[in-house]
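can you look at this prediction? I've put the sequence above it.
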Amino acid sequence: MNVSLVPDEIMQQEIRPLLAVDIIEQLHRQFALLSGGRGKDGAPIIIFPEYSSFSEVPEEDFLNVVTYLTSIPSLDAASIGFVIVMDRRKDKWSSVKASLSRIAGAFPGNLQLVLVLRPSRFFQRAISDIGFKMHKDDFKMKIVMLNSLSDLHGHVEKGQLTRELGGSLEYCHSQWMHHRTAVENFAMTVKNHGPDAAETRVENQTTVERLLAQLDETENAFEQFWCKHHLKLEQCLQLRHFEQDFREVKVSLDSLMDSLTGLSDIGDCVARVEYLLKELKTLEEKALPTLEKAQLHALHGGPANPERPLRCGLYPTQMRGAPAGL
């Protein structure tokens, strides 16, 4: 064996980056997440969710997961610095301190800011206040202790936080892991078949063209379906509005009919007749808007009928026929 060749061989060996498949079990534990959220300056956010056994995570597992997560964002994003959000509302100050010490001592990337949701229980919160003031200089990193989710939202927009942190960012860990492994498997396949680059390019181009053709067909089919479905929805909405308006007009007409029935007396003297005429006139003025609305609904709900003029005079015989004429 030629020992002098060993160093050269070592130097020529390509260092393979850490892949999700290498630490799949550690990632499944979800003690640290890269949800895709960004800080206000574009800094990638790493979340340390509530995890009661965080102190029991082996140092190697912690370092592997954090190293892998910090390797995913682009170099430009990573150069801004990472923002860590730690949810320790159900924890104790001793655990919070241990977590901060572990991050301060082993975080492999450029760390910009650590946001900590402190313990929510009164006694532990009081201890954390005192403990943080005493030890904040020991951590050698910028830490902000937060009392509530609203405090957190003052530092990070809700759209960049998961639902567990009061945000609206959709995140599914199992789906994230599936996507990561698929992307990395594809990258490794392309890399391992680089002598076949030309053939692979042709195959990929054919596959992409086939998929694009299928996408066009699907898009056209969906567009045709949507045009018909949208028309049905619009017609259904118009019908529902018409039904609602009809019920309202029907109630008003029934009320007017009851009022008119109360004026059926023809009067036994001049004063009584004048009073009834005055009441009838008042009722007619009151009923006119409802009758106009009813006539519009009748025209809108069916074919126009020029032989059905708008009823402007309120006489008993006309009112009795009004609802039936709609």
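It's in. Just so it is clear, the model here is predicted, and its values are computed rather than measured.

use CA for all of it now, contacts and neighbours both
Will do.

next up, the contacts around S35.
45-47, 161-162, 171 (Cα atoms under 8 Å, 6 or more residues apart in numbering).

rerun that using 10 Å as the cut-off
Neighbour list for S35: 44-47, 69, 160-162, 169-173, 176 [criterion: Cα atoms under 10 Å, 6 or more residues apart in numbering].

swap in T70?
Counting by Cα under 10 Å, 6+ apart, T70 has contacts 34, 44-46, 78, 81-82, 107-110.

ok, R89 next?
49-50, 96, 116-121, 124-125, 146-148.

need the three-state assignment for it.
Under the three-state scheme (DSSP: H, G, I helix; E, B strand; the rest coil), R89 adopts coil.

skipping adjacent residues, who's closest to it in space?
P119 (3.9 Å; Cα to Cα, 6 or more residues apart in numbering).

next one: S259
Nearest residue to S259, sequence neighbours excluded (Cα to Cα, 6+ apart): L283, at 7.9 Å.

helices or strands next to the host helix or strand of the one you found in the packing?
Using DSSP states H and E, L283 sits in helix 270-301. Applying 3 or more Cα pairs under 10 Å, 6 or more residues apart in numbering; DSSP states H and E, one finds that helix 270-301 contacts helix 197-261.

list the helices and strands the helix it packs on packs on?
Using 3+ Cα pairs under 10 Å, 6+ apart: helix 197-261 touches helix 173-192, helix 270-301, helix 316-321.

out of those helices, nearest to E199?
Closest to E199 of the helices and strands packed on helix 197-261, according to Cα to Cα: helix 173-192, at 11.3 Å.

what lies in contact with that closest one?
Outside helix 173-192, the residues touching it (Cα under 10 Å, 6+ apart) are 19-21, 24, 27-28, 30, 33-36, 72, 196-197, 200-201.

again, 8 Å this time
Residues from elsewhere that reach helix 173-192 (Cα under 8 Å, 6+ apart): 19-21, 28, 30, 197.

stretch 124-136 too?
Identification of contacts with stretch 124-136 by Cα under 8 Å, 6+ apart yields 92-93, 118-119, 143.

if we compare the helices and strands packed on helix 197-261, which one ends up closest to L231?
helix 270-301 (17.5 Å).

so which bits of that closest one are buried?
Under the neighbour-count criterion of 16 or more other Cα atoms under 10 Å, helix 270-301 has 276, 280, 283-284, 287-288, 290-291, 294-295, 297-298 buried.

pasting the second one now:
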Amino acid sequence: MHVSEAECDGCGSDSEDGRSVGELLLPQYALATGGLAKDHRPLITFPDHNNFHLLTAAEYRRLLLYLTSVPSILEAEMGFHIIIDRRKDRWNSVKAVLLRISEFFPGIIHAVYVLRPASFLQKALSEVSNKLFKEEFRFRVLVCSSVEELYEHFDRSQLTADLGGELQYSHSEWIQQRIALEKFSTLMKEISSKLDDFMHEIVDCDMGNDPTQTKELLDCQESRYKSLKSELSSATTQGEELLTQMRKPNLTYNIISHVAAVERLLVQLEETEKQFDNFWQKHSMKLNHWLMFRTFLLNFKQMQVKLHLLLE
């Protein structure tokens, strides 16, 4: 039984090489707000927080692997749009981000939009550097002098307020929901693994050579089956509670995607439980038939002994 969702290390994962994903999400080096371009490709944003230089190469890779796993597989396969906001920063910072992206980006890049530095000196420098972009990077780079230029490619409803948009985005809420979603996904994977182990263990087990052995085996396996069923029921309850917490009036796209992810996990969980029940029904029927057969043989042998004694 395969369970798949949240295809990444996870918000709370530990790392021997730098900070965990959860630690890397907090400073907002890069964001996956759920916004889409007009061509429906997902958006990754590098906000203007003057902190990108604090990321090591390994941490950058870890963070981007995570963020590009957030959209659906279908969306991710279409490729990404990237916005680099450096209006309050220096031109060197713009180039540093572009170089890092050119070295590693775990997906197809449709276009990169650079909101260039706004100071007079940096503007002058960008005029010169602007011409080098189209030759230096393998992806398309569009340098924008203002956020209004972004509106040719993005509806304002898909951009956050810092980009002059209308998309309601709470980073703390997004992180909390990602953590909850991945905890639920991890729980499902653990249960699925337990079910697989149990089924592989009992499918070809020795069913015993006498009714007592077979009955003990049946009782033991039935007890474990009921225990696993209880875990499945508990997981379903947790998933439904998580879904209730996430569902609110006027959901934004990024929250809708979380709701959809939980719904997919619940559907997978339901299908997993059906497969497990079908397996147990067939297996327990086989054991019960074997128990009846061994009981019949035992009774038959006992009758033979009695008849033999009577005939003597």
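Everything's here; your move. It should be emphasised that the depicted structure is a prediction, and the values quoted were computed from it without experimental measurement.

TM between them?
Aligned and superposed, the two chains score 0.59 in TM-score terms (TM-score structural alignment, normalised by the length of structure 2); 197 aligned residues with a Cα RMSD of 2.3 Å.

circling back: want to throw the buried residues of helix 270-301 of structure 1 into CSV with distance to V57 of structure 1?
Below are the buried residues of helix 270-301 of structure 1 laid out as CSV (distance: Cα to Cα, whole Å):
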residue, distance to V57 of structure 1
L276, 92
L280, 88
L283, 83
E284, 84
A287, 79
L288, 80
T290, 75
L291, 78
A294, 74
Q295, 77
H297, 72
A298, 74
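
what span of structure 1 lines up against stretch 144-159 of structure 2?
Mapped onto structure 1 using TM-score structural alignment, stretch 144-159 of structure 2 spans residues 146-161.

before we move on, what about stretch 42-57 of structure 2?
Per TM-score structural alignment, the counterpart of stretch 42-57 of structure 2 in structure 1 is residues 44-59.

picking that back up, for the helices and strands packed on helix 197-261 of structure 1, give me JSON lines that also has distance to H241 of structure 1.
As requested, those are exported to JSON lines (distance: least, Cα to Cα, whole Å):
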{"stretch": "helix 173-192", "distance to H241 of structure 1": "43"}
{"stretch": "helix 270-301", "distance to H241 of structure 1": "11"}
{"stretch": "helix 316-321", "distance to H241 of structure 1": "25"}
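
T261 of structure 1: which of the ones you listed is closest?
helix 316-321 (7.9 Å).

any idea how far the closest one is from the middle of the chain?
On the basis of Cα atoms, centre = their mean, to the nearest Å, helix 316-321 of structure 1 sits 57 Å off its chain's mean C-alpha point.

equivalent range in structure 2 for that helix?
Under TM-score structural alignment, there's no match for helix 316-321 of structure 1.

buried residues in that helix?
Buried residues in helix 316-321 of structure 1, counted by 16+ other Cα under 10 Å: M319.

then stretch 115-132 of structure 1?
Of the residues in stretch 115-132 of structure 1, 115-120, 124-125, 128, 132 count as buried by neighbour count, 16+ other Cα under 10 Å.

stretch 22-32 of structure 1 too?
26-27, 30-32.

quick revisit: top of the contacts of S35 of structure 1 by neighbour count?
Tallying neighbours with other Cα atoms under 10 Å puts P44 at the head of these, with 28 neighbours.

ok, M246 of structure 2 touching V259?
Yes: because the distance of 6.4 Å satisfies Cα atoms under 8 Å, M246 of structure 2 is recorded as touching V259.

which of those two has more neighbours?
A count of neighbours by other Cα under 10 Å puts V259 above the other of M246 of structure 2 and V259, at 21 against 17.

report the secondary structure state of the more buried one.
Under the three-state scheme (three-state DSSP), V259 of structure 2 adopts helix.

am I right that it is in contact with Q245?
No: V259 of structure 2 lies out of contact with Q245 (Cα under 8 Å); the separation is 9.5 Å.

how close does M285 of structure 2 sit to L228 of structure 2?
18 Å (Cα to Cα, to the nearest Å).

looking at these two, which has the bigger crowd around it?
More neighbours surround L228 than the other of M285 of structure 2 and L228, with 19 against 12 (other Cα under 10 Å).

quick check: the gap between the more buried one and D196 of structure 2.
11 Å.

distance check, E240 of structure 2 against K189 of structure 2.
Distance from E240 of structure 2 to K189 of structure 2, counting by Cα to Cα: 17 Å.

more neighbours: these two, which one.
With neighbours defined as other Cα under 10 Å, E240 of structure 2 and K189 compare such that K189 has more, 18 against 15.

what about I84 of structure 1, which SS state?
When classified by three-state DSSP, I84 of structure 1 comes out as strand.

can you give me the neighbour number for it?
By the criterion of other Cα under 10 Å, I84 of structure 1 has 24 neighbours.

corresponding residue for it in structure 2?
Aligned against structure 2 - with TM-score structural alignment as the criterion - I84 of structure 1 pairs with I82.

please apply the same query to S94 of structure 1.
Under the alignment (TM-score structural alignment), S94 of structure 1 pairs with N92 in structure 2.

surely its match is within a helix?
Yes: per three-state DSSP, N92 of structure 2 lies within a helix segment.

that one and R86 of structure 2, how far apart?
Applying Cα to Cα, the value for N92 of structure 2 to R86 of structure 2 is 10 Å.

so for those two, which residue has more residues nearby?
Using other Cα under 10 Å, the more surrounded residue of N92 of structure 2 and R86 is R86, with 22 against 15.

can you pull the contacts of the more buried one?
Shown in contact with R86 of structure 2 (Cα under 8 Å, 6+ apart): 47-48, 93-94, 114-117.

residue ranges for the strands of structure 2, please.
Assigned by DSSP state E, structure 2 shows strands spanning 43-46, 80-85, 109-115, 141-144.

show me how far the last one is from its chain's centre.
Put simply, strand 141-144 of structure 2 sits 32 Å off its chain's centre (Cα atoms, centre = their mean).

repeat that for the second one.
Mean-position distance between strand 80-85 of structure 2 and its chain equals 22 Å (Cα atoms, centre = their mean).

in structure 1, what residue corresponds to D277 of structure 2?
For D277 of structure 2, the aligned position in structure 1 is a gap, per TM-score structural alignment.
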